[in-house]
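Chemist: coords please:
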Amino acid sequence: MERKEYRHLLSDLWESYPDALSKLPLPKKSYSIVEHLTDILSIGPYYYYVVNIADYSLDQVSDNTKQVHGFLSQPKTLKTIIDQIHPDDLDFVLRAEEACINKIAEIGFQHQLYLKSSYCFRMQIANGCYHMFHHQAIHLEKDNDGRLQTALNIHTDIHHITQTNNKIVLVSGFGSRNDFYQMDLSISPSKNCIPKLSRREMEILPLIAGGNSSPQIAEQLFISPETVRTHRKNLFRKTNTKNVGEFIRKCIEWGLLQFLYFYTVGF
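Modeler: So this is what the prediction gives:
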């Protein structure tokens, strides 16, 4: 499969980083996608696929991809997926992807197997309407020269939670990395101030969103239930929310909540 035949919105950008992204075709292989989805929060329909960077072809496309977008058959190229993005969001997607690559370059491409990126944009669904989706990119494999060859992309429909694109881009670490970089690409200067949360509050935040009770969170973090209750109260106070649903919505709009958390696996 020739790279030029399947060019897409991000082709020129990606190809401007030859030291980071591989042009070497990779023999077909299967990845254990399930281990990357272990900690998904059940907040909406999602699908995933593996991108082969050398030719922009797709592998291991999940079965529900067709249903979400109304495809007659499973997409075979990244261009087919990108073509579902709302035309008005294409410029933001390009800027978001550039921001992710530049931040990873700043951290060091040698660490990119333990760095994930995420941001939101609108995509067309099967009935012709546009829904807000949350996009995550998890790198899977490099070539012998340390250049990225494959990446797992996960798209989650969050329309039922928010229709607002916060235009916040996240690059965060997992496994051996604890990086957390939040880049606000919004144009509006009047955006509400995002509350500053402690490291412990950031650990508890996704567990609350996942429906865990205070005793369950306490057991996972090896702290007392009373301590969790105190942090929960502080989180609701700082975010000015009164219930979990409102709390989740605000955290998503602010870019504080990511939908997949990977603790033991690499990109």
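Chemist: Every contact and neighbour count from this point should use C-alpha atoms.
Modeler: Fine.
Chemist: Show me the contact partners of the lengthiest strand in the chain.
Modeler: The longest strand of the chain (DSSP state E) is strand 130-142. With C-alpha atoms under 8 Å, 6 or more residues apart in numbering as the test, strand 130-142 has contacts from 22, 86, 112-125, 148-159, 162-165, 266-267.
Chemist: cutoff 6 Å now
Modeler: In this structure, residues lying in contact with strand 130-142 by C-alpha atoms under 6 Å, 6 or more residues apart in numbering are 113, 116-124, 148-159, 163, 267.
Chemist: Another for comparison:
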Amino acid sequence: MDNFLSSQVINLWKKEYSSRLSINTKFSASHQFHQVVAMCSPGNSFYYILNFSNLSFEYIHPNVEQVTGIKPEEATIEKLLINSPSKELELIEIKEKIIIDFMYSFLRQEDYLFYKIIYAYKCKSKNGSNQTMLLQSTVISQTDDGKIAHVFGVHTDITHLGNVTTDWVSFISLNGKQSYLNIKAEHGSFNAKLANLEKKSITADLTKREKEIITLMSQGLSAKSISEKLFISFNTTRTHRKNILCKTNCSNTAELISKCLAEGII
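Modeler: Have a look, this model is predicted:
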């Protein structure tokens, strides 16, 4: 069943992306490119450059083995997909359809390079346990006629954040234009009216200190560790946490972190 569902996602990409490309070009990634990416992808994560003409990895970071158990020389997009359970693959397919709709029916070709796509998904870890991953991807090259040629993707283990929902996808502007946040998979297609349902950012009313605490919470630090890192008392940290949940209208930390992920804040 999982093989069938993963093949459906692959066939979707082949139909909507690969079939539009008549030539296979290689992306030239400089040493500096990899240095910058490595700095932005700490911890239990890996990244790759995906060629859309044949859905092959032109580069994949060795950390893929640490995160998934798949050796980098054996890694394929199919093997990454098959790590997810059936229900998650069904969600991934729906989210990918929303992404395709956004890219081809809504976004202009000249804006392809200026949006980051984010969603969470569940899969098996190297030791076979369940883990939650955050995918962040962006187009990094286009053909002369504007079609998508290469995509850069970063997959980060966010299991430590708790019960993060995976039924959403967000489109984050990288150049100050409108972002489209938290599109629910149940909608099945992109509609700008379904995005940004909350009129302001979830952190709009938070103080600098409260935002700092959210960042530390997202890194898996306990209240005790946050207190020690910020040189504040344990009770002060707990008070900050209560105020954060109240201001953001979140019932618990898991809901708070899920909303922050959807907005690209953490």
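Chemist: on that earlier part again, where does the longest strand of structure 1 end up in structure 2?
Modeler: Mapped onto structure 2 using TM-score structural alignment, strand 130-142 of structure 1 covers residues 130-142.
Chemist: Spell out, range by range, the strands that occur in structure 1.
Modeler: So, for structure 1 - with DSSP E - the strands run 46-52, 57-59, 115-124, 130-142, 148-157, 168-173, 180-184.
Chemist: Please compute how far the last one lies from its chain's middle.
Modeler: Averaging C-alpha coordinates over strand 180-184 of structure 1 and over its chain gives two centres that are 13 Å apart (C-alpha atoms, centre = their mean, to the nearest Å).
Chemist: can you pull out the helices in structure 1?
Modeler: Applying DSSP state H to structure 1 gives helices spanning 11-15, 33-36, 65-69, 78-82, 90-107, 199-209, 214-221, 225-239, 244-254.
Chemist: Residue 117 of structure 2 pairs with which position in structure 1?
Modeler: With TM-score structural alignment as the criterion, residue 117 of structure 2 lines up with residue 117 in structure 1.
Chemist: What about that match, how many residues nearby?
Modeler: Other residues near residue 117 of structure 1 come to 27 when the count uses other C-alpha atoms under 10 Å.
Chemist: which residues does it contact?
Modeler: Contacts for residue 117 of structure 1 (C-alpha under 6 Å, 6+ apart) come out as 136-137, 170-171.
Chemist: And those, which is closest to residue 214 of structure 1?
Modeler: For those, the minimum distance to residue 214 of structure 1 (C-alpha to C-alpha) is 27.2 Å, reached by residue 170.
Chemist: which residue packs closest to that closest one, ignoring adjacent ones?
Modeler: Nearest residue to residue 170 of structure 1, sequence neighbours excluded (C-alpha to C-alpha, 6 or more residues apart in numbering): residue 182, at 4.8 Å.
Chemist: How many neighbouring residues does residue 30 of structure 2 have?
Modeler: Using other C-alpha under 10 Å, residue 30 of structure 2 is surrounded by 8 other residues.
Chemist: scratch that, residue 130 of structure 2 is what I was asking about
Modeler: Residue 130 of structure 2: 15 neighbours (other C-alpha under 10 Å).
Chemist: And it, how far from residue 199 of structure 2?
Modeler: Separation of residue 130 of structure 2 from residue 199 of structure 2 (C-alpha to C-alpha, to the nearest Å): 34 Å.
Chemist: same check, this time on residue 99 of structure 2
Modeler: For residue 99 of structure 2, the distance to residue 199 of structure 2 (C-alpha to C-alpha) stands at 23 Å.
Chemist: Counting neighbours, go ahead and name the busier of these two.
Modeler: Shown here are residue 99 of structure 2 and residue 199; by other C-alpha under 10 Å, residue 99 has more neighbours (21 against 6).
Chemist: Need the counterpart of that one in structure 1.
Modeler: Aligned counterpart of residue 99 of structure 2 in structure 1: residue 100 (TM-score structural alignment).
Chemist: thinking again about what came up before, pick the most deeply packed of the strands of structure 1.
Modeler: Looking across the strands of structure 1 with neighbours counted as mean count of other C-alpha atoms under 10 Å, the highest average goes to strand 115-124: a mean of 24.
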